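here is my input; please provide its structure:
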Amino acid sequence: MRVPRSREAAEAGTAFLAALIAGLSLMVPIDFAWTSRSSVLRLDLLVFSLPQAIGAGALIAVATAVLSSALGGQSLRWGVALGGAVLLFVNHLLGRHAVLGTSLATLNFLDSIAGGLILGGSGAGALSRSRVESRYSWATPAWLLGAICGVVAEETLPEAHPKVVEQHFPQNWPGLDTPPLWLIALALLVIGLRFLREPGAQPAEPHSIQLPILPIIAGALMIGVSLLGSRVLARHGDNLPAIAVTIAATAIAAILVALMLPGRDGAQVLLAVALAGAGSAILATSIPGWSIPGFMVLIALGLLAGIRWPGVRTAAVGVIGLSVYTVLAVAPGHPGVLIGLGQVLLALLAGYCFGAVAPRHGSTRVLGIALIYVPSPVLAVRGYTRRGHCPQSELGKSCTISDFTSFIPGWTATALAVGCALGLWGLLRRRPEHDPVRAP
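This is a model prediction of the structure:
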């Protein structure tokens, strides 16, 4: 029987807002009005611990999705998301009234843990097969849209450092209180209402009982390799052998993870790793806030196109094409228009990649989404080409930060996309196609 439209819209809105808040909590470093007055040491600790916090939150999201799907029903899944929303609200409420010496890195880790709980719980609830009364649910694209928009919205925030950084000057950190407390409170309210509407006892998702641990192991492996590779290339981004070895290791890890997952579910991981690399090479470091609605529409169009005309191979070719485009966009020397076009293509492609692949297990989709949050080695290469050895420059000297002036990030993203595409080709040949019924 068809779910009433009003209820379906409410479920889709809840899924979107939960995923958006979770994504912002993972991607955006925590800050308050008093953050800009913190010491340089505390701000540096926050910056340097941010990748580890994102990785921890992403792994928590995967573990939450797997365990809540395997051990309980919708009440457990949305209950976990509600617990994460409560933690996020309390963390921001206490943080706003904290003393100046409070550890920002600790608050940020709590933010990432809360974001992981919300992302995993809401993802398991929105993507669950056992809850869908018809063949398809609008909660799925709504959750995916919110999760992807969390990455785009993060780019609208001003950078923590100006274009020229003087080492003796306390860092220019804008206190924006992001995500705002009112938005967290709204998410807490709608997730709480969704939790109260669920029955107290429901069976676990049968398709996840067969798979209680594999996505967690796969996520730990992929996230660990990505963080290690990013750490290496952040210091050796001009060393071509180091780049080659790191990108090869990342692609091999993605292929191994894809083979660990059942059937063709691993295709989501391979596309996510390649897409994260391409996005790291083309996405601008500052997007005007007025452009966010437009990017949301583009992502939604990509999602609908992927759902209507799914094609895993088409998505892989598109990621390779976008990676090559990032190289060509740098060639003119003044790539403003070309970079803008690249970001439009990225929004459409991101939506298409997640709409075109329908894994049987909702936890696999959560894993794929989590991987676009984790810093890609390509991002580390781009950061190095922008700053070089700026953090290690001599005291009192300044260093210029530039962007879109090097071909290396684009070629690095292309190499990673090709490696993942080869793995995808092998996976599709090795594994028979699953039944045509699309997972929600």
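
going forward, measure contacts between C-alpha atoms and count neighbours the same way
OK.

which residues touch the closest residue to residue 37 other than its chain neighbours?
Once its chain neighbours are removed from consideration, residue 37 has its nearest residue in residue 100; the separation is 7.6 Å (C-alpha to C-alpha, 6 or more residues apart in numbering). When the contact criterion is C-alpha atoms under 8 Å, 6 or more residues apart in numbering, the partners of residue 100 are 34-35, 37-38.

can you pull out the helices in the stretch 151-300 of the chain?
Using DSSP state H, counting those that start in this stretch, the helices of the stretch 151-300 of the chain run over residues 181-197, 206-209, 214-235, 240-260, 266-282, 292-308.

picking that back up, could you confirm the residue nearest to residue 37 falls within a strand?
No. According to DSSP: H, G, I helix; E, B strand; the rest coil, residue 100 belongs to no strand; its state is coil.

follow-up on the earlier one: next, format the helices of the stretch 151-300 of the chain as TSV and append distance to residue 47 and mean neighbour count.
Supplementary listing: those in TSV, determined by distance: least, C-alpha to C-alpha, whole Å; neighbours: other C-alpha atoms under 10 Å:
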stretch	distance to residue 47	mean neighbour count
helix 181-197	22	18
helix 206-209	36	16
helix 214-235	13	22
helix 240-260	22	20
helix 266-282	18	29
helix 292-308	25	20
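
second input sequence below; structure requested for side-by-side comparison:
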Amino acid sequence: MTIRWSGEGVETVTAFLAALVAGLSLMVPIDFAWTSRSSALHLDLLVFSLPQAIAAGALIAVVAAVLSTALGGQSLRWGVALGGVALLFVNHLLGRNAVLGTSLATLNFLDSIAGGLILGGSGAAVLARSRVESRYSWAAMAWLLGAIGGVVAEEIRPETRSAVTDQHFPQNWPALDAPPMWLIVLAVILIGVRFLREPGSQPAEPYSIQLPIVPIIAAAFMIGVSLLCSSVLARHGDSLRDIAVMTAATVVAAVFAALLLPDRDGTQVLLAVALAGAGSVILENRVPGWSVPPLMLAVAAGLLAGTRWPGVRVAAVGVIGLAVFSVLVVATGHNVVLGGLGHVLLALLSGYCFGAVAPRYGSTRVLGIALIYVPSPVLALRDYTRRGHCLLIDPGKPCTIGDYTSFAPGWTATALATGCALGLWGLLRRRPEHDPAA
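This next block holds a predicted model:
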């Protein structure tokens, strides 16, 4: 017998907080008060290993969601999330008291692993209860809001490298200590209570024999291709041939991963890959802190609109339009008004893309969320247009990073979104309709 503790309200708050903490753990480089005194080598290792750490955490999130769903009930799922947040707490506690010279890259990998466990376990828990309904519960909506909000909140951090060439680069590293310890402690308490309130004998969600491994294969393939293509464009972003090949490879990988998933669950993968590309061009690195609450409200509005008026074709066209809009923002010299409008449109569209699609299996939802965290090839191209070969020529020295004026990232995001939209059209024609959202 399940004990009701303030009902759905507490579970909703717990789901939001778990997803938010997980997102921040994945996206924000780990740092402490002593980080700025670390050597340039330690900080460079952290920066260069960050994409791999995010990719590892994203894959762990999918694995955790799949296995906890296939092998156990709610108690196991919340137990996985509790283990992740406990690891996060210990990692930050040790990091705060670590000696100068401790490997920041290692601590960051542990942070990403913890974030993946929290994201996968909590996602499997809250989405499993929504599977029996035609639409998401409030807890599932809160989890989606927190997961998407992790990307929004991550953008308020200052740049890790000074825009001005400075031989004292380590002193320019911003110490944010994100997620803050008080938020981690609160997450430990709420997730722990949620775990204790769940019965241990709840049966696992029924799956076919082959299904548990399929989302893991799709995730590993898609994340691996995105990481490879990002690595290539981070070094050869001035080659039109490489841009075209890497964009095409990303689209093909997204379509292949979508076809691996059952029924029309692959629509989430295609929309997430396209959205990550467009978002990589729209999002600025220095978003003012006061803008986070309005952007979170925009995400929530998009989620509600997506559940009320679902349409994956509308979402796909919207992502293409947003990518074209990003080119307009660059053409106008990064107009402040257009830039702010772009952030609002991205927040609305992000919510709509995840609200309009209701996959049959919760692990697919976790996969879609994980893909918006994984560095997109468009992000690598945008980074290259801002710094050129600077880091490749002399990694030990800081780079002068300016506002990008190239149209290449925007048009690449447009091509990526168009390719994913064509793949979505083919998937909808190929698969029978089971989900009214499609």
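
can you pull the TM-score for these?
Their TM-score after superposition, calculated using TM-score structural alignment, normalised by the length of structure 2, is reported as 0.96; 436 aligned residues with a C-alpha RMSD of 2.0 Å.

which of the contacts of residue 100 of structure 1 sits closest to residue 434 of structure 1?
residue 35 (50.8 Å; C-alpha to C-alpha).

quick one: contacts for that closest one?
For residue 35 of structure 1, the contact set (C-alpha under 8 Å, 6+ apart) comprises 100, 173-175.

swap in residue 113 of structure 1?
Taking C-alpha under 8 Å, 6+ apart as the contact definition, residue 113 of structure 1 lies against 56-57, 60, 84.

what helix or strand is it on?
Using DSSP states H and E, residue 113 of structure 1 maps to helix 104-127.

that helix against structure 2, how far on average?
On superposition with structure 2, the mean distance recorded for helix 104-127 of structure 1 (mean C-alpha distance after the TM-score superposition for structure 1) is 0.3 Å.

next, the angle from that helix to helix 181-197.
Relative orientation of helix 104-127 of structure 1 and helix 181-197, computed by axes from the mean of the first three to the mean of the last three C-alpha atoms, to 10 degrees: 40 degrees.

can you list the buried residues in helix 104-127 of structure 1?
Of the residues in helix 104-127 of structure 1, those buried by neighbour count under the rule 16 or more other C-alpha atoms under 10 Å are 104-105, 107-127.

the helix or strand harbouring residue 327 of structure 2 vs structure 1, mean deviation?
Remark: residue 327 of structure 2 resides in helix 312-331, with elements defined by DSSP H and E. Averaged over the aligned pairs, helix 312-331 of structure 2 sits 0.5 Å from structure 1 after superposition, using mean C-alpha distance after the TM-score superposition for structure 1.

moving C-terminal of that helix, what's the next helix or strand?
Heading towards the C-terminus - elements assigned by DSSP H and E - helix 312-331 of structure 2 is followed by helix 336-356.

after superposition, how close is that next one to structure 1?
Average distance, helix 336-356 of structure 2 versus aligned residues of structure 1 after superposition (mean C-alpha distance after the TM-score superposition for structure 1): 0.6 Å.

distance from the chain centre to that helix, please.
15 Å (C-alpha atoms, centre = their mean, to the nearest Å).

now stretch 250-269 of structure 2
The gap between the average C-alpha position of stretch 250-269 of structure 2 and the chain average comes to 17 Å, counting by C-alpha atoms, centre = their mean.

quick one: end-to-end distance for that stretch.
Here the two ends of stretch 250-269 of structure 2 are set 12 Å apart, with distance taken as C-alpha to C-alpha, to the nearest Å.

need the contact list for the nearest residue to residue 176 of structure 2 once chain neighbours are set aside.
If the residues on either side of it in the chain are set aside, residue 176 of structure 2 comes closest to residue 31, at 6.5 Å by C-alpha to C-alpha, 6+ apart. Under the criterion of C-alpha under 8 Å, 6+ apart, the neighbours of residue 31 of structure 2 are 104, 175-178.

now residue 343 of structure 1. Nearest residue, chain neighbours left out?
Taking C-alpha to C-alpha, 6+ apart as the measure, residue 343 of structure 1 lies nearest to residue 283, with 5.9 Å between them; neighbours along the chain are not counted.

need the counterpart of that neighbour in structure 2.
In structure 2, residue 283 of structure 1 lines up with residue 283, judged by TM-score structural alignment.

number of residues surrounding its match?
Residue crowding around residue 283 of structure 2 was assessed by other C-alpha atoms under 10 Å; the count is 19.

for residue 430 of structure 2, same thing?
Counted by other C-alpha under 10 Å, the residues lying close to residue 430 of structure 2 total 12.

turn the helices of the stretch 151-300 of structure 1 into JSON lines, columns for distance to residue 358 of structure 1.
Putting the helices of the stretch 151-300 of structure 1 into JSON lines (distance: least, C-alpha to C-alpha, whole Å) gives the following:
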{"stretch": "helix 181-197", "distance to residue 358 of structure 1": "24"}
{"stretch": "helix 206-209", "distance to residue 358 of structure 1": "14"}
{"stretch": "helix 214-235", "distance to residue 358 of structure 1": "16"}
{"stretch": "helix 240-260", "distance to residue 358 of structure 1": "14"}
{"stretch": "helix 266-282", "distance to residue 358 of structure 1": "8"}
{"stretch": "helix 292-308", "distance to residue 358 of structure 1": "9"}
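
among the ones you listed, which comes closest to residue 50 of structure 1?
Once those are compared by C-alpha to C-alpha, helix 214-235 is nearest, at 10.9 Å.

post-alignment, that closest one versus structure 2, mean distance?
Averaged out, helix 214-235 of structure 1 is 0.3 Å away (mean C-alpha distance after the TM-score superposition for structure 1).

could you point out which element follows the longest helix seen in structure 2?
Assignment by DSSP state H gives helix 40-71 as the longest helix of structure 2. Past helix 40-71 of structure 2, further along toward the C-terminus, the next helix or strand under DSSP H and E is helix 74-96.
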